[in-house]
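Student: coords below, sequence missing:
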């Protein structure tokens, strides 16, 4: 029987990559090699592509020519990191979300910097909910704000702990029909009924540009092959946490953040193979 705990009257089940079913779902990515299409910010694109490749997926990133109207319908999974508005207009981003939803392609919304005080940007992020994302993942401040709560982010960084977001993400999942996952010292994943905690990781994940953004891409890859998006999000987060643990073990406490990024990708490759 899975280990459970209670947080603020919510029953939370602990899962990890040690669970055979979790590992099996993640390894389906390498076995099936899905095409995963995404829009992300140019800062995170390289690491996101390498994370997807290490897991066995085939990535395409960007809004070249008519990609936004074509690729989401043919992809196994799609992700949108909303910081892509740094280099793409709002209608292009909305087109990807709309096309994925209409095609029935599972897609992941990563509302980077939502709730940090940019009201026009926040309104656009909320509008993407109309296109029914399959999974929403972000940090605590981003998701508390998206759920309508009061948690002011500091730019792209959170000022809240992931545990503070549990009730908010549960409500957000129930209202939107999406699986919602919050990252932090402990990651929590919910579909509005079930809540799973995934422990692990390393503080150096917060010191690598695009580490959180790349987790959104990984969620899309696993959602492309999994039967249940809830299981997909759990598997993606568990694999990412375990890869970070592997990276930390290889480098030790003195290994720098640059080496950590490489070791993280290597860890994912090892888990996939």
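Tutor: Received it, and whenever you're ready, just let me know what you need. Just so it is clear, the model here is predicted, and its values are computed rather than measured.

Student: alpha carbons only for contacts and neighbour counts from here, please
Tutor: Fine.

Student: so residue 148 sits in a strand?
Tutor: No - according to DSSP: H, G, I helix; E, B strand; the rest coil, residue 148 belongs to no strand; its state is coil.

Student: Alongside the first one, take a look at this:
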């Protein structure tokens, strides 16, 4: 994949409306990050209107970071609607292996056929039914350790699976891409991973899921590198990161992305 900048250009030209059923912690930061990138975020999670809004939106994200019974049912109904209408949706299985409730919810959401599954290594391992060392939302497994599970999960579900970490991987069950951009400060700022899910969804609109996911992860990770050169700590990093997303050109993405296809 030589020109992820084309995917960035397409996303910005489309300015897609993305419905996000996400967690309490992520909403504000995620919305600001998506706006800076060029997308239009909508945080619509109430069961009374979630599926109606899904029909209006161009893409959907579902994040199980702070689930409750009403939110879970809204997630299932919105995901089912997106699948039925042929709209892309991204599943972010936050801490899916931590409790039985989350594991059951993860199974139900997988049955709604996500376009992309994006999580850390421990989450992907747990979702695939493999042994994991993860605790809560934090990854305790390496991306490399999750590679086979990610490939198997992609084959089982038909989804593109993205495992994020120091080096991200993306697989459709056959092909695997590695994205080697990023900065160590990124895990020090809460909900940057959750917010990435929204960026992936925005890139998916009217684009090939495998290539769009790779481009989204490269764009995001390269912005982290750019922010890391300017920041003094987590607080200034977050500000610099949002500015980097806003200011990045397609040419800069093409020149800076370190993507390897295997």
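Tutor: On my side now, so go ahead. Note that the structure is a prediction, hence the values are computed from the model and not measured.

Student: TM between them?
Tutor: With the length set by TM-score structural alignment, normalised by the length of the second structure, the two chains reach a TM-score of 0.91; 250 aligned residues with a CA RMSD of 1.5 Å.

Student: can you give me the strands for the stretch 151-262 of the second structure?
Tutor: Ranges of strands in the stretch 151-262 of the second structure, per DSSP state E, counting those that start in this stretch, are 160-164, 168-171, 176-179, 259-261.

Student: For residue 192 of the second structure, find the nearest of these.
Tutor: Ranking the strands of the stretch 151-262 of the second structure by proximity to residue 192 of the second structure (CA to CA) places strand 160-164 first, at 11.1 Å.

Student: What are the contacting residues of that closest one?
Tutor: 115-121, 124, 143, 146, 150-151, 153-154, 168-173, 209-210, 213 (CA atoms under 8 Å, 6 or more residues apart in numbering).

Student: Now, those residues that are in helices?
Tutor: 121, 124, 150, 151, 153, 154, 209, 210, 213 (DSSP state H).

Student: does the first one really touch residue 165, like I thought?
Tutor: Yes - Residue 121 of the second structure is within contact range of residue 165, at 7.4 Å (criterion: CA atoms under 8 Å).

Student: what do the two both touch?
Tutor: Counting by CA under 8 Å, 6+ apart, the residues touching both residue 121 of the second structure and residue 165 are 142, 143.

Student: So between the two, which is more surrounded?
Tutor: residue 121 (30 against 25; other CA atoms under 10 Å).

Student: ok so, going back, most tightly packed of the strands of the stretch 151-262 of the second structure?
Tutor: strand 160-164 (a mean of 29; mean count of other CA atoms under 10 Å).

Student: which residues of the first structure does it align to?
Tutor: Using TM-score structural alignment, strand 160-164 of the second structure lines up with residues 179-183 of the first structure.

Student: which residues of the stretch 51-200 of the first structure fall in strands?
Tutor: 58-61, 77-81, 107-110, 135-139, 179-183, 186-190, 195-199.

Student: Any chance of those strands in a markdown table with distance to residue 90 of the first structure as columns?
Tutor: Formatted as a markdown table, the strands of the stretch 51-200 of the first structure follow (distance: least, CA to CA, whole Å):
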| stretch | distance to residue 90 of the first structure |
| --- | --- |
| strand 58-61 | 16 |
| strand 77-81 | 12 |
| strand 107-110 | 14 |
| strand 135-139 | 19 |
| strand 179-183 | 23 |
| strand 186-190 | 28 |
| strand 195-199 | 33 |
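
Student: and of the ones you listed, who's closest to residue 127 of the first structure?
Tutor: Per CA to CA, nearest to residue 127 of the first structure of these: strand 107-110, 11.4 Å.

Student: Could you work out the end-to-end span of stretch 157-172 of the second structure for me?
Tutor: One end of stretch 157-172 of the second structure sits 10 Å from the other (CA to CA, to the nearest Å).

Student: Let's have the strands of the stretch 151-262 of the second structure in CSV, adding distance to residue 8 of the second structure.
Tutor: Listed next are the strands of the stretch 151-262 of the second structure as CSV, based on distance: least, CA to CA, whole Å:
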stretch, distance to residue 8 of the second structure
strand 160-164, 18
strand 168-171, 17
strand 176-179, 16
strand 259-261, 15
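
Student: Show me what residue 229 of the second structure lines up with in the first structure.
Tutor: That one, residue 229 of the second structure, aligns with residue 249 by TM-score structural alignment.

Student: hang on, I meant residue 211 of the second structure
Tutor: Residue 211 of the second structure maps onto residue 231 in the first structure, by TM-score structural alignment.

Student: OK, contacts around the residue most central in space within the second structure?
Tutor: Central residue of the second structure (CA atoms, centre = their mean): residue 197, 2.3 Å from the mean position. Contacts here follow CA under 8 Å, 6+ apart; on that basis residue 197 of the second structure touches 61, 90, 91, 92, 118.

Student: Please give me every residue in contact with the last one.
Tutor: By CA under 8 Å, 6+ apart, the contact list for residue 118 of the second structure reads 90, 91, 92, 93, 124, 161, 162, 163, 164, 197.

Student: Could you do the third one as well?
Tutor: By CA under 8 Å, 6+ apart, the residues touching residue 91 of the second structure are 61, 62, 63, 109, 114, 116, 117, 118, 197.

Student: In the first structure, what residue corresponds to it?
Tutor: Matched across to the first structure, residue 91 of the second structure falls on residue 109, judged by TM-score structural alignment.

Student: for the stretch 1-150 of the second structure, what spans make up the helices?
Tutor: With DSSP state H, counting those that start in this stretch as the criterion, the stretch 1-150 of the second structure has helices at 4-14, 27-37, 47-56, 69-85, 100-110, 121-127, 147-157.

Student: What span of the first structure is the shortest one aligned with?
Tutor: Across the first structure, the stretch matching helix 121-127 of the second structure (TM-score structural alignment) is residues 140-146.

Student: Measure the mean distance from the matching stretch to the second structure post-superposition.
Tutor: Following the fit onto the second structure, the mean deviation recorded for stretch 140-146 of the first structure is 0.5 Å by mean CA distance after the TM-score superposition for the first structure.

Student: Go through that stretch and flag the buried ones.
Tutor: For stretch 140-146 of the first structure, a neighbour-count test (16 or more other CA atoms under 10 Å) marks 140, 141, 142, 143, 144, 145, 146 as buried.

Student: With stretch 120-138 of the first structure instead?
Tutor: Neighbour counts over stretch 120-138 of the first structure (16+ other CA under 10 Å) mark 121-122, 124-125, 128-129, 131-138 as buried.

Student: okay if I get the residues you listed as CSV plus distance to residue 20 of the first structure?
Tutor: Output for those, formatted as CSV (distance: CA to CA, whole Å):
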residue, distance to residue 20 of the first structure
121, 41
122, 39
124, 39
125, 36
128, 34
129, 33
131, 33
132, 30
133, 27
134, 24
135, 22
136, 25
137, 24
138, 26
